[in-house]
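S.K.: Here's my sequence, what's the structure:
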Amino acid sequence: MDLRHFRYFVAVAETLHFGRAAQQLHIAQPALSIQIKDLEEALGGKLFHRTSRKVELTAGGKLFYQEAKAALKAYEQAIKVGQSALKGELGVLRVGYSASVAYAGILGRIMHSFRQIRPEIKFELQEQDPYRLMEGVQNQAFDFGIFPAFSFDMSAQISVLRLESWAPRIVLSASHPLADCQRMTCGMLRQEGFVVYAGSEFDQGTSGIRQILSYEPEVVYKAADMMMVLSLVSAGVGISVVPSAIEFSLKQPGLVFRPLADFCDHIDISLAYRNDRNEPLMDQFIACVRDEVASHQYRDGKS
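M.R.: Below you'll find the predicted structure:
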């Protein structure tokens, strides 16, 4: 018994005429009769009452008709879903992101752009620290990671697409002795204690700051999220280094943000993904992100 038998039976059940059903199915009537007989033998009973003048479904045949029709519909739906999924028209994208990316609006902007062209796609989102994001992309727990990737050594399997570049900002309490200093240098901060964002046991929160300052910072507190970093700085516990986007998205009373006069580089915010995964949905998402980045730069007058 297979789906062919279901199709043959449904055709006869809906026409109640073996001749017309055979024409619809493009097979000979004797062959159709044999297939229906085989189906009845497999099921262990009669599906039709047949006379020389009419064909009727038995009570069991009526019940089997509903189930056979549902089975065929499910089969056809499965084919459609499979075809759409393989074309990248359906599916789920697992995206990990760092907190600063969400605060700055990058994540929402990218998702909005992709949903304009693929509204049926679902997103599974998870906020993580950059180290766990990099690990998740590597072991395929995430399809994509969006985070500041400037302090990572990428493996050959990982590709990155730069989305934006942010300048670092020193954030201090408004009551800090250096708060009125408009021109701040890395050397001026050597004696300062830092509040760092360390989102996991693998991340001590100092690698990015060390790269910016060119020396090992003295850590006075490790916070698990960016809001806590800012709250501790506002309370005078220490100072910190944050992306410039935080100045505008999470600015709080009692804080001042200062650029570093002797650090001219920027922090790249990147989309990371495995380049050895040949999946249409991922390819479409990458293409959409590239278009969004180009469009955003054009709107900002950077093209």
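S.K.: switch to C-alpha atoms for all contacts and neighbour counts from now on
M.R.: Will do.
S.K.: check contacts around residue 197.
M.R.: Going by C-alpha atoms under 8 Å, 6 or more residues apart in numbering, residue 197 touches 204-205, 222-226, 229.
S.K.: What's the ChimeraX line that selects buried ones from the residues you listed?
M.R.: Per 16 or more other C-alpha atoms under 10 Å, the buried members of the contacts of residue 197 correspond to this ChimeraX selection:
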select :205,222,223,225,226,229
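S.K.: Restricted to helices, list the contacts of residue 197.
M.R.: Mapping the contacts of residue 197 onto helices (DSSP state H) picks out 226, 229.
S.K.: what's the closest of the contacts of residue 197 to residue 18?
M.R.: Within the contacts of residue 197, the smallest distance to residue 18 is 71.1 Å, found for residue 225 (C-alpha to C-alpha).
S.K.: separation between that closest one and residue 136?
M.R.: 19 Å (C-alpha to C-alpha, to the nearest Å).
S.K.: Also residue 266?
M.R.: 25 Å.
S.K.: Sequence B follows; please return its structure for comparison with A:
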Amino acid sequence: MIPEIRHLRAFAAVAEELHFGRAAVRLNIVQPALSMQIRQLEEMLGVRLLDRTRRSVAVTEPGQLFLEEARRILRALDQAIDLAQRAGRGEAGRLAIGYSAATAYSGLLSRLLSAFHAALPEITLDVRELHPAMQREALLTRELDIGFVVANAESRKPAFDSLVVERWRMALALPTGHPLAKRAVVPFDLLREEPFITYEALGEDLGVDAFREAAGFAPMVRHHAQSPIMLLSLVGAGLGIATVPTILQSAAPPGVTFLQGDRAFPELPIAALFRRHNGNAALRRFVEGLEAV
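M.R.: Model (predicted):
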């Protein structure tokens, strides 16, 4: 037989109290039950752990060595119980978060994570930059608990819950040397033959979608970039025009001018997206924090 936790607790109490009566009171059990547990433990081990007489109790040398290990096991068990209980309350554990590059540039992610970490510092954060489509896939495969994406039709599928946390304004990014960059407002009709650059990692060509909705026609896409900085660098190099969130203005290299068109762009709603029925208590606390903002 293998000793149980109750045997370890019983022995530790007697070894520390050196008195069966006081140890029984400490464990809230009757003394005969305590004596039986000690006898069972010694029989299982085949070693005398305690020397006892009518007047005294002493720990044997094997008992002293066993006591040190028993205490270590009991401490580890208590810590495991405490950790599990705190995780169940959302006070400890792990939270996997996905984001797109534009979300980081907006400052949204840093604000949310700063507040969350200050409130719940024992939750380990696993933060990953992923394309929005990859975030949705990772949510479904349980690799992510929550992601930050544009709230489009893909984000409204039954598998997901979402919460809009920010709305981004859009703008035209033009080379500073472009003739239209000198205007206060850019007429969309003058952009029909202009080369455009897209950043597909914003989502499913959301810059193109926003332009089409505002202008009434699709831009002439000539170049593609895989990051916001590369997109703005291509604009600054004079390769074309782009439709981008205005939050990227602070990250723009020299040579890029931001302007509005003569018709308003639609705003992009940014949503915190998470899988329905996710039992992670840390996620519940994170969403509660988002709802309170």
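S.K.: what's the TM-score for these two chains?
M.R.: The TM-score (TM-score structural alignment, normalised by the length of structure 2) is 0.90; 288 aligned residues with a C-alpha RMSD of 2.1 Å.
S.K.: and in structure 2, which of the contacts of residue 197 of structure 1 remain?
M.R.: Contacts conserved in structure 2 for the contacts of residue 197 of structure 1, using both residues aligned by TM-score structural alignment, their matches' C-alpha atoms under 8 Å: 222-226, 229.
S.K.: Go ahead and list the helix or strand containing the aligned residue in structure 2 for residue 116 of structure 1.
M.R.: Residue pairing (TM-score structural alignment): residue 116 of structure 1 is matched to residue 118 of structure 2. Assessed by DSSP states H and E, residue 118 of structure 2 sits inside helix 108-119.
S.K.: Show me which positions of that helix end up buried.
M.R.: Result for helix 108-119 of structure 2 [16+ other C-alpha under 10 Å]: buried residues 109, 116.
S.K.: Can you tell me the SS state at the aligned partner of residue 66 of structure 2 in structure 1?
M.R.: Alignment note (TM-score structural alignment): residue 66 of structure 2 maps to residue 64 of structure 1. Using DSSP: H, G, I helix; E, B strand; the rest coil, the structure places residue 64 of structure 1 in helix.
S.K.: Report the contact partners of the aligned residue in structure 2 for residue 183 of structure 1.
M.R.: Using TM-score structural alignment as the criterion, residue 183 of structure 1 maps onto residue 185 of structure 2. Residues in contact with residue 185 of structure 2 (C-alpha under 8 Å, 6+ apart) are 259-262.
S.K.: Need the residues you listed in CSV (columns: secondary structure and distance to residue 51 of structure 2).
M.R.: Listed next are these as CSV, based on DSSP: H, G, I helix; E, B strand; the rest coil; distance: C-alpha to C-alpha, whole Å:
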residue, secondary structure, distance to residue 51 of structure 2
259, strand, 88
260, strand, 89
261, strand, 91
262, coil, 94
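S.K.: still on that earlier bit, name the next helix or strand downstream of the helix holding residue 118 of structure 2, please.
M.R.: By DSSP H and E, the next helix or strand past helix 108-119 of structure 2 is strand 123-129.
S.K.: That following strand vs structure 1 - mean distance after superposition?
M.R.: Compared with structure 1 after the fit, strand 123-129 of structure 2 shows a mean deviation of 1.2 Å (mean C-alpha distance after the TM-score superposition for structure 1).
S.K.: mind checking how far that strand is from the chain centre?
M.R.: Between the centre of strand 123-129 of structure 2 and the centre of its host chain there is 4 Å, according to C-alpha atoms, centre = their mean, to the nearest Å.
S.K.: Show the subsequent helix or strand relative to that strand.
M.R.: In N-to-C order, the element after strand 123-129 of structure 2 by DSSP H and E is helix 132-140.
S.K.: can you name the residues of structure 1 that the helix or strand that that next one is followed by overlays?
M.R.: As assigned by DSSP H and E, the chain's next helix or strand after helix 132-140 of structure 2 is strand 146-150. Under TM-score structural alignment, strand 146-150 of structure 2 corresponds to residues 144-148 of structure 1.
S.K.: Good, wrapping up.
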